[in-house]
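**Q** Have a look at this prediction, sequence included:
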Amino acid sequence: MRNWLPIHGYQSYMRMRRTGLLRASPPKILALGFFALIALGTLLLYLPISARHPLDLLSAFFMASSAVTITGLAVVDPAIDLTQFGQIVLISLVQLGGLGYVTFAVVSAITLGKRMSLRHQALALEAFNQTSVSKLRQTAFSVLRISLVIEIIAAAILALWWAREYPWPTAIYRGIFHAIAAFNNSGFSLFPNSLAQFVSDPVTVLTITFAIMLGGLGFTVISDIWRKRRWSRLQPYTRIMVLGTVILNLVGFTAIWILEYGNANTLGGLTWDGQALAAWMQTITTRTAGFSTIDVNRMHDSSALIMMLLMFIGGGSLSLSSGIKLGTFIVLLAAARSYIFQRAEVVLLKRAIAPQTVQKALALLLVSAGLVFAGTLIMTIFEKAHFVDILFEVIAAVSTTGLSRGITPSLSGPSQLLLVALMFAGRIGPLTLVYSIATQQRSRVRYPEADFQVG
């Protein structure tokens, strides 16, 4: 896996030189595009003007990778170690990586009145997780429009609220930075200890968390809600995603509050409303965002386990979050329920789920779990940290969540490179990664069925 991208990138380049055409699958082009953006970000962050103390190449590469994959894991503190130029580079990489370079390419092509080739259409369909070219134009513009509106509103609220304590230029700059970071589900912050100083600040916490939720809900869901505006008229997928998001957030919120209620190092010293805000923040931020208002390293292992589950599930499809995705998790639950109750079809809200969708969900679960297992195994070889801390770090990387139990800066070089690979795999999607590595072959040969025992 480690050598896949350079090898295939080189092969594609040599083929392009010989034939004049880039014969690569859409997932490969997407992966190469993100890798190119990471390379550019690495060079910019490596410049002396980007950091108060020049970064070494590995640190610049790690930070650029974390920004482009909208993760938020950091080996240096953006608020302390980066200059304003470096911070702008970082948040620009977050914005470009979050919305995807394909969005800008498609919108630019449409704006210039150019017709996209079949290969470019396939590339855009892969990026937007769409099957219809007719919906591509609407989806592309919806992504930009929704993103800019939400980011502007969040930035304005944060700037106005923070202007009470900071000069207007500082408040506006930090408001824009955190609005982009929150909506793109990235955990970078310009305050010491993330957002710890706002642990009991309802305006800051609610603004940040709602931006995270909207970014992780999915553009198709937001667009459907905006157009229909009535629950009965919403698409079944939209209703399932909204219900699933509410239930998962409430379960996580309740579990974290109960488990950390008596912990003097986290929620124990706060008032009841402060505890509610802190528990809410830690629940929402695990949906692959990465902000924190309490010390994650001092949370109980039971709470860390709940957070790892929430990180692994992630947010919605065609959203700015990663993980196996909430839709995948719901389909798997529905499939298990159908099998237990011996139903022939997998049904959600009186709609049958196609067998191919169930197979995709199972494949995504296994590939993601395999990445977590392999990453954890390798990191335990290089590091002497507590097992829970290592597992937490690996799941945070695979799900592109910027949360850490404090071990990221102290990791060895091989472990940091491993995290970069996991973040990259988590960003482009494990299934896309597998599709890129192995050429899909369809056989016309049909085989007889055989009884095979499982369970």
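**A** Looks like it arrived, so ask away. Residues are numbered from 1 along each chain as shown.

**Q** Only C-alpha atoms from now on, for both contacts and neighbour counts.
**A** Fine.

**Q** Give me the spatial nearest neighbour of residue 122, chain neighbours excluded.
**A** residue 26 (6.3 Å; C-alpha to C-alpha, 6 or more residues apart in numbering).

**Q** again, but for residue 392
**A** If you skip the residues right next to it in sequence, residue 392 has residue 308 as its closest partner in space, 6.3 Å away by C-alpha to C-alpha, 6+ apart.

**Q** wait, is that neighbour part of a helix?
**A** Yes. Per DSSP: H, G, I helix; E, B strand; the rest coil, residue 308 lies within a helix segment.

**Q** mind listing what residue 418 touches?
**A** When contacts are counted by C-alpha atoms under 8 Å, 6 or more residues apart in numbering, residue 418 touches 375, 379.

**Q** Relative to residue 398, how far out is it?
**A** Relative to residue 398, residue 418 is positioned 10 Å away (C-alpha to C-alpha, to the nearest Å).

**Q** for residue 120, same thing?
**A** Note on residue 120: its distance to residue 398, by C-alpha to C-alpha, is 28 Å.

**Q** quick one, which of those two is more surrounded?
**A** Applying other C-alpha atoms under 10 Å to residue 120 and residue 398 shows that residue 398 carries more neighbours, namely 31 against 16.

**Q** also this one, for the comparison:
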Amino acid sequence: MFAKARNNISQMQMIALGFFCIILIGTLLLMTPAASRSGTPTDFLTALFTSTSATCVTGLVVTNTYLHWSLFGQIIIITLIQIGGLGFITFGFGFSLFLRKKITLRQRGLLKESVNVLNTGGIVRLARLILRGTLLFEGVGAIILTLCFWRDMPFHQALYYGIFHSISAFCNAGFDLMGAFGMSSFIGYNANWVVCLTLMALILIGGIGFFVWSDLKEHKLHFRKYALHTKIVLVTSVILAVVPTILFWILERHALFADMSGSQALLNALFCAVTPRTAGFNTTDIASLSQSSQFLTIILMFIGGCPGSTAGGIKVTTIAVLILYLRSTLTRTDGVNIFKRRMEDDAISKAAAVFTTHLLLAVVATFLISMLQNLDLTTILFDVVSAVSTVGMSTGVTPSLVPAAKVILIILMYLGRVGSLSFAMSFTDKKRLAHVRQPKEHISIG
């Protein structure tokens, strides 16, 4: 009976169900007295919110991660982050490799869906690269961060902090333990180039996409040999790092960055540009950003990282395709062309669907929360986009939200990690439409 039910579940439904089960297990573990620093059970909603945020690599919290959770609770959180960042399918694949089990065709299909690649060819090789690359990058990041933290704390604590924050940064989660020193995220390290650059490198590497890893490994620095997907990701990522950095520097140089040196202001402007896609760390007080800077952050959070990565958002390829389509429409060009290649029409329609679905979720959630609580609209929108894009940045209002508003954010985080469009389509992918096309009629647009 179980085998029959499993065969009737689509791959996307299997992934969505798997994430739900992991969140539920994490919630039950975090509710235990051993998971809290006080030794008392944590209420269900707080545990559920934290488990969802960790598994969906978001970083939004309703309690201080260091002050509320014990070492056991923190280990549960970082384990959920690692599983959520790589995807539980990839994790399961790693165990299968370790046990030298044969990878079935169904498992290959699940892995393909999990890491968001176009076909199953070479999927086993890609999964090995993901596991080895993750171990390498997180390991190097942990060593560098440990050496930096060692100056401010005992070695054993610095080692633990190095490992925790390296995993959190690589998985674009944004959870931190800096509450131990009364800090809000990495504000206390906003002048430390090594710490900031290490965190940004981990965020970008984890958020660039596993397919891009494979392409870079195969073709090295030969840009012309890269796949179209890789070219778009790299160029768009550079633009989304450079342009916002300049904008943040211009907007805050006489405000939030006024007391900083020129180099420190540039470093923090770069961090403000990188971390919304979609890590959730911050080296400046988010609530103190100007309205224009907060709006720019919302835009960056909405865009997010790259497909098949640890990042969230609508993804850089989505926004790139829509902008290119707009250009082709304005110039009356036949088709969408870039790097001497023509995009398929299906990519354009999917990009439009992803953008619309993501935007609709953000708008509806903002409206509902504004009905529940009398809060500044920008503040609500900031946390809503942060949740649905699995970013984790907040102006500080999340802990004070009413239970119903927290439930809305939980749903947004879950949909943002699974993929809102993919989740919706998972309930219709087995339906078959009749092969009948209705009469065509024109309507006015714009």
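**A** Perfect, I can see it now. Since this is a predicted model, take the numbers as computed values, not measurements.

**Q** The residue nearest to residue 392 of the first structure -> the second structure?
**A** Under the alignment (TM-score structural alignment), residue 308 of the first structure pairs with residue 298 in the second structure.

**Q** Quick check: its match touching residue 382?
**A** Yes. Here residue 298 of the second structure lies in contact with residue 382, judged by C-alpha atoms under 8 Å, at a distance of 6.0 Å.

**Q** What count of nearby residues applies to residue 144 of the first structure?
**A** 15.

**Q** What's it aligned with over in the second structure?
**A** With TM-score structural alignment defining the correspondence, residue 144 of the first structure maps onto residue 131 in the second structure.

**Q** Just the element for its match, please.
**A** Mapping residue 131 of the second structure onto the secondary structure by DSSP states H and E places it in helix 123-149.

**Q** residues in the first structure aligned with the next helix or strand after that helix?
**A** The element immediately downstream of helix 123-149 of the second structure (helix or strand, assigned by DSSP H and E) is helix 155-170. Taking TM-score structural alignment as the measure, the first structure aligns residues 168-183 with helix 155-170 of the second structure.

**Q** Give me the contact list for that stretch.
**A** Taking contacts as C-alpha under 8 Å, 6+ apart, the residues outside stretch 168-183 of the first structure that touch it are 91, 94-95, 147, 150-152, 154-160, 162-163, 187-190, 208-209, 211-216, 289, 320.

**Q** What subset of those is buried?
**A** Burial by neighbour count, judged by 16 or more other C-alpha atoms under 10 Å, picks out 91, 94-95, 147, 150-151, 154-159, 162-163, 187-190, 208-209, 211-216, 289, 320 from the contacts of stretch 168-183 of the first structure.

**Q** Can you check which part of the second structure stretch 243-259 of the first structure sits on?
**A** Mapped onto the second structure with TM-score structural alignment as the criterion, stretch 243-259 of the first structure occupies residues 235-251.

**Q** mean offset of that stretch relative to the first structure (after superposition)
**A** Average distance, stretch 235-251 of the second structure versus aligned residues of the first structure after superposition (mean C-alpha distance after the TM-score superposition for the first structure): 0.9 Å.

**Q** The first structure: which residue goes with residue 90 of the second structure?
**A** Residue 90 of the second structure maps onto residue 103 in the first structure, with residues paired by TM-score structural alignment.

**Q** Neighbours of that match, how many?
**A** Residue 103 of the first structure has 23 neighbouring residues, counting by other C-alpha under 10 Å.

**Q** what's near enough to touch it?
**A** Residues in contact with residue 103 of the first structure (C-alpha under 8 Å, 6+ apart) are 124, 140, 143-144.

**Q** quick one: which of the residues you listed is most hemmed in?
**A** Among these, residue 124 has more neighbours than the rest - 25 neighbours, counting by other C-alpha under 10 Å.

**Q** Under the alignment, what does that one map to in the second structure?
**A** Using TM-score structural alignment, the partner of residue 124 of the first structure in the second structure is residue 111.

**Q** check contacts around that match.
**A** With contacts defined as C-alpha under 8 Å, 6+ apart, the neighbours of residue 111 of the second structure are 89-90, 93, 123.

**Q** Of the residues you listed, which are reproduced in the first structure?
**A** On the basis of both residues aligned by TM-score structural alignment, their matches' C-alpha atoms under 8 Å, what survives of the contacts of residue 111 of the second structure in the first structure is 89-90, 93, 123.

**Q** The match of residue 144 of the first structure contacts residue 94, correct?
**A** Yes. When contacts are counted by C-alpha under 8 Å, residue 131 of the second structure is listed as touching residue 94 (7.2 Å).

**Q** picking that back up, nearest to residue 356 of the second structure, out of the kept ones among the contacts of residue 111 of the second structure: which one, please.
**A** Of all those, the one sitting nearest residue 356 of the second structure is residue 89; the distance, using C-alpha to C-alpha, is 27.8 Å.

**Q** and the spatially closest residue to that closest one that is not a sequence neighbour, helix, strand or coil?
**A** Distances taken as C-alpha to C-alpha, 6+ apart put residue 111 closest to residue 89 of the second structure, at 5.9 Å, once the chain neighbours are dropped. Here residue 111 of the second structure takes the helix state, with states given by three-state DSSP.

**Q** now the strands: where do they sit in the first structure?
**A** 346-348, 351-353 (DSSP state E).
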